[in-house]
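[1] Predicted model follows, preceded by the sequence.
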Amino acid sequence: MFATVILLPFLIFNTNNRSELRSLSKKQWGFGLLSGLFLAAHYVLWFESLQYTSIASSTVIVTLQPLFSMVGGYFLFKERFTKGAIIGCLIAISGSIVIGWQDFQISGEALYGDILAFIAAGVITAYFFISQYVRKDLSLIPYSVISYGSSSLFLGIFAYTQQSSFFNYTAQTWWSFIGLAFIATILGQTIFNWLLKWMSTTVISMSILGETIGTCILAYFILNETISLQQGAGILLIFIGLTLFLLQPYPNKKA
């Protein structure tokens, strides 16, 4: 919701954005609302998974997202990746798995949480595919407002069915909400949506694997956590995989 509020002035006070919003077709509205539904479903599934499994397990499973992207890109957008790109993808994914494997859980309730995380990875990939398709003809701000706004609506409905509180939070929590909206959504998700006009979902998904490297480095400097030999090996694999993937030609599209 906060991300939508932050973006609204850029929609309301920009003539081109307002005009584009008014001229949207039913199909564009439909895909915009559908993207919001997928984004909301991802958040629900992801946070629900953490009730049953560890963050490490969820992180390992989410690293499978590039595989969803490659398969989906092949069938939906006729993208053809080189062998080097596929090998780079697998190397980077294996690096993320190496980092999180020591804390990975796959038994009892954890298995249910792992399944939810797996579905969440597939759902967010579907969201990116919709964004990739819609952004070909729709500007960033109108699309983001529709997507985030509808996502907030769907999440609000879900929260109401769960009898969750909408207002009873501390000032610190409210500031956390605003921080997440600005940093994670505006500076994160919205930048991805902007890039999807020119890049494929697979490229975006692969770049997200770099977050694992950043997390380990920040934990080292900010939280004084040591980087184990296993984590170091995983970071090296991710770096090698990403480098190999990004050095490959942009995915070809079969006519």
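    Now that the structure is in, tell me what you want to look at. Numbers count the residues shown, from 1 in each chain.

[2] from here on, contacts and neighbour counts on C-alpha atoms
    Noted.

[3] who's in contact with the helix or strand harbouring residue 230?
    In this assignment (DSSP states H and E), residue 230 forms part of helix 229-246. The contact list for helix 229-246, computed with Cα atoms under 8 Å, 6 or more residues apart in numbering, reads 84-99, 206-207, 209-210, 212-213.

[4] The same query, at a cut-off of 7 Å, please.
    Around helix 229-246, the neighbours that count as contacts under Cα atoms under 7 Å, 6 or more residues apart in numbering are 84-85, 88-89, 91-93, 95-96, 98-99, 206, 213.

[5] again, but for stretch 139-151
    1, 4, 7-8, 11, 17, 21, 32-33, 35-37, 39-40, 190, 193-194.

[6] What about the residues you listed, which are in helices?
    Residues of the contacts of stretch 139-151 located in helices (DSSP state H): 4, 7-8, 11, 17, 21, 32-33, 35-37, 39-40, 190, 193-194.

[7] Which parts of the host helix or strand of residue 133 count as buried, going by neighbours?
    Assessed by DSSP H and E, residue 133 sits inside helix 109-134. Across helix 109-134, burial judged by 16 or more other Cα atoms under 10 Å covers 110-134.

[8] Please apply the same query to stretch 65-78.
    Applying 16+ other Cα under 10 Å to stretch 65-78 flags 65-70, 72-74, 77 as buried.

[9] Just send these back as TSV, with secondary structure and distance to residue 173 too.
    Output for these, formatted as TSV (DSSP: H, G, I helix; E, B strand; the rest coil; distance: Cα to Cα, whole Å):
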residue	secondary structure	distance to residue 173
65	helix	30
66	helix	33
67	helix	35
68	helix	34
69	helix	34
70	helix	38
72	helix	37
73	helix	38
74	helix	42
77	coil	41
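
[10] Pasting the second one now:
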Amino acid sequence: MWAIFAILSAIFAALTSILAKIGIEGVNSNLATAIRTIVVVFMAWFMVFITGSQSGIIDINKKSWIFLILSGLATGASWLCYYKALQLGKASKVVPIDKLSIVITIILAFVFLGEQITIKTLIGCTLIVAGTFVMIL
């Protein structure tokens, strides 16, 4: 089931890039990010209430709060940079560079989470980096 959600995530991320590139024409990238964020906040809370998950908020421990807040700050910084990059550059160049986050995530997962890096992972990362350079040149 996780793979289905991952594929849907990729599809929606692709749509996000195209819709954002069209939408930010003539709009300040920070303002565009703020508008997008409001929509995401409403959508997320809508899903919380639809699924009845709101009662779980009191069970979140301090460590989880800290890391969820830090994750939110990282997301905000990522979105602000992404929208500015989309406003200044071509989507076909910005998106491949943005997807280098895959390689960075694998490295960070190794360092902080103790996840293993296999030969297959190294080959995949190498191909992603090489593919990114081919696409942006």
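    Received it, and whenever you're ready, just let me know what you need. Here the structure is a predicted model, which is why all the values come from computation and not from measurement.

[11] For the helix holding residue 230 of the first structure, give me the average deviation versus the second structure.
    When the second structure is overlaid, helix 229-246 of the first structure sits 1.8 Å from its aligned residues on average, using mean Cα distance after the TM-score superposition for the first structure.

[12] What range does that helix cover in the second structure?
    Alignment of helix 229-246 of the first structure against the second structure: residues 119-136, by TM-score structural alignment.

[13] any idea how far residue 97 of the second structure lies from residue 126 of the second structure?
    Separation of residue 97 of the second structure from residue 126 of the second structure (Cα to Cα, to the nearest Å): 14 Å.

[14] And the two? Which one has more around it.
    Neighbour comparison, residue 97 of the second structure and residue 126: the larger count goes to residue 97, with 18 against 13 (by other Cα atoms under 10 Å).

[15] what helix or strand does the counterpart of the more buried one in the first structure sit in?
    Correspondence of residue 97 of the second structure to the first structure, assessed by TM-score structural alignment: residue 207. Element membership of residue 207 of the first structure, judged by DSSP H and E, is helix 201-208.

[16] And that helix, what's buried?
    Neighbour-count burial for helix 201-208 of the first structure, counted by 16+ other Cα under 10 Å, picks out 201-208.

[17] Give the other helices and strands that that helix contacts.
    The contact analysis (3 or more Cα pairs under 7 Å, 6 or more residues apart in numbering; DSSP states H and E) places helix 201-208 of the first structure against helix 65-76, helix 109-134.

[18] Dump those to CSV, plus distance to residue 160 of the first structure.
    Below are these laid out as CSV (distance: least, Cα to Cα, whole Å):
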stretch, distance to residue 160 of the first structure
helix 65-76, 30
helix 109-134, 21
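
[19] Which among those is found nearest to residue 26 of the first structure?
    Checking these against residue 26 of the first structure by Cα to Cα gives helix 109-134 as the closest, at 12.4 Å.

[20] okay, the angle between whichever helix or strand comes after the closest one and helix 2-12?
    On the C-terminal side of helix 109-134 of the first structure, the nearest following helix or strand under DSSP H and E is helix 140-161. Going by axes from the mean of the first three to the mean of the last three Cα atoms, to 10 degrees, helix 140-161 of the first structure is angled at 150 degrees with respect to helix 2-12.

[21] and the angle for helix 140-161 of the first structure with helix 109-134?
    150 degrees.

[22] which of the residues in helix 140-161 of the first structure are buried?
    By 16+ other Cα under 10 Å, the buried positions in helix 140-161 of the first structure come out as 140-156.

[23] tell me which element whatever residue of the second structure lines up with residue 180 of the first structure falls in.
    In the second structure, the residue matched to residue 180 of the first structure (TM-score structural alignment) is residue 71. Assigned by DSSP H and E, residue 71 of the second structure belongs to helix 62-88.

[24] What is that helix packed up against?
    Counting by 3+ Cα pairs under 7 Å, 6+ apart, helix 62-88 of the second structure packs on helix 29-51.

[25] Could I get the contacting residues of the residue nearest to the spatial centre of the second structure?
    The second structure has residue 75 as the residue nearest its centroid, 6.8 Å off, counting by Cα atoms, centre = their mean. By Cα under 7 Å, 6+ apart, the contact list for residue 75 of the second structure is empty.

[26] Quick check: it vs residue 6 of the second structure, distance?
    When residue 75 of the second structure is compared with residue 6 of the second structure (using Cα to Cα), they lie 18 Å apart.

[27] What separation is there between the closest residue to residue 74 of the first structure other than its chain neighbours and residue 71 of the first structure?
    Leaving aside its sequence neighbours, residue 74 of the first structure sits nearest to residue 80 (Cα to Cα, 6 or more residues apart in numbering; 6.3 Å). Note on residue 80 of the first structure: its distance to residue 71 of the first structure, by Cα to Cα, is 10 Å.

[28] cool, and residue 94 of the first structure?
    Distance from residue 94 of the first structure to residue 71 of the first structure, by Cα to Cα: 18 Å.
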